[in-house]
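> what's the 3D shape of this:
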Amino acid sequence: MQDNKNIQWPEVLAPIAAAHPRKRQIHGDTVIDDYYWMIDYFKKGQRSAEVIDYLTAENTYTAAMLKETESFQGDLFREMKSRIKEKDESVPYFKNGYYYYSRTEEGNQYFKFCRKKGTLDADEELLLDIDHLAEGYAYYAAKGFSISPDNRLLAFSVDTVSRREYAVYIKNLETGEIYPDRIANTEGAAIWANDNQTLFYTAKNPVTLLSEKIMRHTLGTDVSTDVSVYEEKDNTNYIAVGKSKNGKYIIISSEGTLSSEIWLLDADLPNNDFKVFQPRRNDVLYTIVPLQDRFLILTNDDAINFRIMQCPLDKTDREHWTIFIAHRPDVLVSDIEEFSSFLAIAERKDGLTQLAIYDLNSQEQHYLDFGEVAYTVYPGINVEYNSEKLRYGYTSLVTPSSVYEYNMGDRSKTLLKQQEVLGGYDQSAYKTERIYAVARDGARVPISLVYKEGTQLDGTAPLLQYAYGSYGASMDPSFSSNRLSLLDRGFIYALAHIRGGEEMGRLWYEDGKMMRKMNTFYDFVDCGKCLIEQRYTSPDHLYAQGGSAGGLLMGVVANIAAAQYQGIIAQVPFVDVVNTMLDETIPLTTNEYDEWGNPNESDAYFYMKSYSPYENIEPQEYPNLLVTTGLHDSQVQYFEPAKWVAKLRTVKTGNSILLLKTDMDYGHGGASGRFDYLKEIAMEYAFLFKLEGINR
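Prediction:
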């Protein structure tokens, strides 16, 4: 690791947290935790004020340490903001007689949700002015816009705390009135039945924030009288409610990591009972797609990478399922976008996304071609069932986000919109590559790279390595105009497609979870070694970044490969795995058992303990660390990174920098405005540039 004596930092004393020892005893194992008390603000305990004082002290220290970069941070913020087209408009989509779109105005943080009747030349109807609604709030997130079938009413949901607890509101689009039917503590989406009077929504437990019930609300009635139509008994499953694209069904889905179940209701008969499509079975996942004449079922039943089955509309049990598209061991089927005459099937092969078009009449299939070595393609907003036109999104590390319309009948495509990068962006000035690292157990791990043409590949370039590696979430190559601020200053950006994600198929995920979780961490370290060996960078110039479960990854990497990285940015990091997974009152904990294991079971406990970053801090020299969190985070609570930093301060050796920045207004996703979040990115970049001696 580079000698920090070459980099001048202010001589400021770091805060040292008080130690209040607490004993944990389970499975014959005793652990003393000096910083467990930091949970008190969340639990409303006696040391709540002490927690706030500590977080404030850390913020003051971080500000002092980065004081000389403040001007540079301001320059970076303005530089990144200047690339954003402030006055912009989304690609309109057509639904039930109207074109819907959102638009942004110069200087405003949020957006306006609008529509036009029949034609894009019609007068604009402003449905919601989020810029106006967000006034006075430090955080404001609006989502779940749902129009009633008669086009008269709009259901939408709002979170003003950043804990993903949404309140649903209903607006009369003819009169402008917002009805008094405020539905609190929901997941955010409200689904209309075909009577224009009945809404279905997902209610959350106010403590654990788990999605527990699907509720039915009738307009004009007291919310306290809403009827529970489904209650989830398995606290490892998430539940949701939606509506089929053809408008015929209200669909309840219950899904965990290992099993799922679907319940159906005729959307014309909202007061009837839901009926199960196929009862859940251990280790079997399925989702359904209603067509006019049958159901399609996307399932891993006897198909690790999923296959597509079909069944009659009135016979949905598994015994009536027949093969529609057979399982292929080298292709993961991830999604189906249905139309009356076509299917657009999202797949993965060799670590890349692809789109297959299936003609339901001719039963012929073809693939779209994209022509780049590393890219991402995905179905876009496709709300019309009776259409031959597919909207899809496309991007790569050098191609700005683009929306295409593809005619599945005549196979023609049209670029509808590409993200505009103000100030001039020359795609040919940047180069993207795809290489493979060989992990210690022989697995070939893809790495997607981007850098500016002319960057020296002799080991001297700074490189930022990013990954996630959990929940089967794939980190696909995508464009970022903000990233240009790194690339233009000589950085290489490397996206490591490590196990725990699903980039290389379902087995790629299965091989990086539960009792095989160490593969995720080793893959990342081995990708770093590969980048060093192939002379993209060196340990003095190699940096790592990850957030949430990717922040867990950063914590483990800091413990097991400290000498390989000059600096690490851990965003909202899940670093106290054992203690969190032992506490079922912490939001979302039981939902996670199928991902990490249940530490109430001895084997799972000791395996988790073997890698949990907080449990494995050692007296060694650590990389320079910037840790960020949010006081109101409902996904990874603030106390995990706080106590991790507190313990690191007392144990680590050497003179590496350790900074903790807690946002006292926000939660897991950071700021809600379209510009405010850039300030955190500017701080992170300034931290990296400081370590590289770059100051402008």
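> all contacts plus neighbour counts: C-alpha atoms, from now on.
Will do.
> Residue 335 versus residue 374, what's the distance?
Distance, residue 374 to residue 335, using CA to CA, to the nearest Å: 20 Å.
> more crowded one of the two?
residue 374 (22 against 18; other CA atoms under 10 Å).
> which SSE is the more buried one in?
Assigned by DSSP states H and E, residue 374 belongs to neither a helix nor a strand.
> who touches it in this structure?
Taking CA atoms under 8 Å, 6 or more residues apart in numbering as the criterion, residue 374 is in contact with 352, 396-397, 432-434, 448, 477.
> With residue 125 instead?
114-116.
> If you tally nearby residues, what's the number for residue 692?
18.
> again with residue 136
For residue 136, using other CA under 10 Å, the count is 8.
> Could you report the separation of it from residue 127?
Distance, residue 136 to residue 127, using CA to CA: 20 Å.
> now swap in residue 299 and tell me
Taking CA to CA, one finds residue 299 at 38 Å from residue 127.
> re the thing from before, nearest to residue 524, of the contacts of residue 374?
Taking CA to CA as the measure, residue 524 lies nearest residue 448 of the contacts of residue 374, at 13.0 Å.
> Just confirm the closest one is within a strand.
Yes - residue state for residue 448 (DSSP: H, G, I helix; E, B strand; the rest coil) corresponds to a strand.
> Can you get me a residue count around it?
Quick note: residue 448 (other CA under 10 Å) scores 22 neighbours.
> Residue 534 too?
For residue 534, using other CA under 10 Å, the count is 15.
> which residues touch stretch 481-497?
So stretch 481-497 is contacted by 76, 79-80, 83, 400, 421, 445-452, 455, 461-467, 469, 474-477, 503, 524, 527, 536, 685 (CA under 8 Å, 6+ apart).
> another one to check against the first:
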Amino acid sequence: MNEHLPHSIRSVAPELPVKHQHHGVTRVDPWHWLRERENPNVLAHLKAENTHTENWFARTGNLRDEIYQDLIGRIEQSNCSAVYPKGDYFYQSRIRKGQEYRAYYRKQRLIKGDWELYFDANEESRGEAYFDLGLLDISPDGNILAYSIDTAGEESYILRFRNLATGEDLPGRIENTCAEGEWDASGKNFYFVMEDETRRPDRIYRHRVGTNPGDAELVYTEADPLYYASIYKSQDSQFLFAVSESKETSEIHFMEAHIAKGKFQILFPRRPSIQYSVDHHEGHWLIRTNEDAPDFKLLRLPVNETGLQTAEVMVPPSDKVRLNDLLVLKDFLLLFEQTGGLDRIRVKSLRGEPEHFIEMPDPVYDLQESINAEYDTNFFNFTVSSPIRPSSTFRYNLKTRQSKLLREAKVPSGHDPERYTTYRINATGEDGVRIPVTVVHLKALGMDGSHPLYIHAYGAYGETVECGFRTSWLTWLERGFVVAIAHVRGGGLLGESWYQDGKLEKKENSFRDFIACADCLIEKGYSKAGKILIEGGSAGGLLVGAAINMRPELFKAAVATVPFVDVVTTMLDPSLPLTTIEYEEWGNPQEPEVFRRLLAYSPYDNIRETEYPALLATAGFNDPRVPYWEAAKWVAKLRKNQKGKNPILLKTNLDTGHSGASGRYEYWKEIAAEQAFLLTAIQPLDVPGS
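You can find the predicted model right below:
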């Protein structure tokens, strides 16, 4: 411990032990008091931790600022999005150097004229420490803008309506809404979703624009605490769909979008572990479902029928191809599929022409649908990038099969993709399962075990870590690092079974897979123990926390952003935002078996006296997903049990939530701090520990 550091930042947080007793197990939590958000001592402690972290960074010299300048030198500080059509207008967003947020423009399609600014997030955010734009949706007649904003990071949005002819907001506003909503066909009524006291989206309202928002009509309610409500509109704008959904089950209701006072009718009722998503095409429902199809199939059913027994199978189930989503156009059906760990787009003609696939440029890539707002069109916009190639947005002609480049991202400071290589290898898990690892590095790098290694992972909710281009990772690549993405179980890279094998009672597979990936990269000569940096956020922070408990000697340093690390305590508290709807992912610890299972891997509950790697944990004080106190308690306990000299640091953003800083420059400052921390660990400067 360094005597020149003030006592308040050398010490572990004060201990005020609280006993928790569940299922015959007593847990003593000395830092339970950090949950007391309104306690002035809590805020004082978080500020002291922030001061400690800033003092630590001050001793790294200019490294953080140098990395920040490198990072912003790689982004296009002034840029325009690809243009897309919708209704009578073309739309585009823009941002200029020095601006934190985007501005939104439109111009008429059939009349020559200038672009019209209809929403400037920079003006709207003036004076706010945090600003997130939830929805931005113009009515079908082009006259009224519905928009919602969050200025606290709590993911609770204020909904307003703006007359685009005058630029003035209509009277009234609606608070505590979600970041979603839909217009009816007339543009006179707007449907929005509201949350309950635990932030669970549970109600859908209909607001007639121009009337008192307080008179909005409740049209749909979801009472089950395991489910949340949402709303969307068919691609042809003919139907509105109200969805009740848990992590494993869904229920679909529908309403004709042109009926001003319509009522939602049940289409497909909930059945355990059966999921649906529905669209409409020429008098038929197109139904994506996992019934007897773990990786989903596509059915077609006339709208006057509701039973699936007579439905036509358009895309049969497959054990090699997962149907992730679909886009329904008048003459074409675009199927977003996943096979062999890669996304692809299959184009299926609805007029009898042969189907085909859209070709991709690299062996490892990230494929994203761009904005496609029209139904009667032969064009489709998509964006593709790879770990070594910046993103390009294309407009694809579905008839001629030709692509037109709409926008190509640039790296202003310079980037040559040909200097790098990217590919996949497989690690072998403890149970013999092959775990894909995406690897990126300079072509000239020899695999002699001497290189520092950066590993990123997530491994939850069936989400696949995108293998796209990240300018921030050039920080590692240009310094001779190997960069790897560990596609552990619990993610979705290899389909539904890959996800199911890393959740609930099989959750620890995610952690063992991650360690197996690190061991494999060592065995194959990419790096060695003690030269490995790891990073993960939210559920990926859980992965980091579990890994450093299991094999602390393997890793040199870690960054865990908004980490889910106090698993048992959080999941035992149904009053916390979103806890109940997470039961199907993690389990309900009110059940003794689940309690013991979570207790066996919860990072906070499994800290021991040992030499831990250097750690930077970050939190958002207003985070509704992972409470700030998880990271704060975790750091306090780690610091008390740390037997080595590696620093254990905490940075809490007191103005934000789960996603960190909202402005782009502030976001890059956060990334620069994380990278400076990791670089200092792997290339030590004369920096004192915590």
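> Fetch the TM-score of the aligned pair.
After superposition, the two chains reach a TM-score of 0.97 (TM-score structural alignment, normalised by the length of the second structure), with 684 aligned residues with a CA RMSD of 1.7 Å.
> about what we covered before: now intersect the contacts of residue 374 of the first structure with the strands, please.
352, 432-434, 448 (DSSP state E).
> Surely residue 38 of the first structure and residue 51 touch.
Yes - in this structure, residue 38 of the first structure is within contact of residue 51 by CA atoms under 8 Å, at 5.6 Å.
> neighbour count winner among these two?
residue 38 (26 against 21).
> Check the secondary structure at the more buried one for me.
helix.
> what does it align to in the second structure?
By TM-score structural alignment, residue 38 of the first structure lines up with residue 34 in the second structure.
> One more: residue 261 of the first structure?
Using TM-score structural alignment, residue 261 of the first structure pairs with residue 251 in the second structure.
> And for that match, the neighbour number?
21.
> how close does it sit to residue 65 of the second structure?
Counting by CA to CA, the gap from residue 251 of the second structure to residue 65 of the second structure is 50 Å.
> do residue 130 of the second structure as well
22 Å.
> same question, residue 338 of the second structure
For residue 338 of the second structure relative to residue 65 of the second structure (CA to CA), the value is 40 Å.
> more neighbours, those two?
Between residue 338 of the second structure and residue 65, counted using other CA under 10 Å, the more crowded position is residue 338 (21 against 14).
> check which helix or strand covers the closest residue to the more buried one other than its chain neighbours.
Leaving aside its sequence neighbours, residue 338 of the second structure sits nearest to residue 322 (CA to CA, 6 or more residues apart in numbering; 5.1 Å). Using DSSP H and E, residue 322 of the second structure maps to strand 321-328.
> Give me the next element, helix or strand, following that strand.
Next along from strand 321-328 of the second structure, by DSSP H and E: strand 332-339.
> same for that following strand, what does it pack against?
Packing partners of strand 332-339 of the second structure (3 or more CA pairs under 8 Å, 6 or more residues apart in numbering; DSSP states H and E): strand 321-328, strand 342-349.
> Just put the ones you listed in JSON lines and tack on distance to residue 506 of the second structure.
Shown next, in JSON lines, are those (distance: least, CA to CA, whole Å):
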{"stretch": "strand 321-328", "distance to residue 506 of the second structure": "21"}
{"stretch": "strand 342-349", "distance to residue 506 of the second structure": "24"}
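> quick one, strands of the stretch 501-650 of the first structure?
542-547, 567-571, 624-630 (DSSP state E, counting those that start in this stretch).
> quick one on the thing from earlier: the host helix or strand of the match of residue 261 of the first structure: what's the following helix or strand?
If you go by DSSP H and E, residue 251 of the second structure is part of strand 250-256. Remark: after strand 250-256 of the second structure, the chain's next helix or strand is strand 265-268, criterion DSSP H and E.
> what sits up against that next one?
Taking CA under 8 Å, 6+ apart as the rule, strand 265-268 of the second structure contacts 251-255, 276, 306.
> residue range for that strand in the first structure?
Taking TM-score structural alignment, strand 265-268 of the second structure hits residues 275-278 over in the first structure.
> State the distance from the alignment partner in the first structure of residue 75 of the second structure to residue 452 of the first structure.
Residue correspondence to the first structure (TM-score structural alignment): residue 75 of the second structure is matched to residue 84. Distance, residue 84 of the first structure to residue 452 of the first structure, using CA to CA: 20 Å.
> now the helices: where do they sit in the first structure?
With DSSP state H, the ranges of helices along the first structure come out as 40-43, 48-65, 70-82, 130-133, 484-487, 506-510, 518-533, 549-560, 577-581, 593-596, 602-611, 639-651, 677-692.
> what number of residues lie near residue 478 of the second structure?
Neighbourhood size, residue 478 of the second structure [other CA under 10 Å]: 14.
> To which residue of the first structure is it aligned?
So, by TM-score structural alignment, residue 478 of the second structure is matched to residue 488.
> again, but for residue 191 of the second structure
In the first structure, residue 191 of the second structure lands on residue 200 (TM-score structural alignment).
> cool, residue 443 of the second structure as well?
So residue 443 of the second structure corresponds to residue 453, using TM-score structural alignment.
> so who does its match touch?
By CA under 8 Å, 6+ apart, the neighbours of residue 453 of the first structure are 429-431.
> Provide the aligned range in the second structure for stretch 428-438 of the first structure.
Under TM-score structural alignment, the match for stretch 428-438 of the first structure is residues 418-428.
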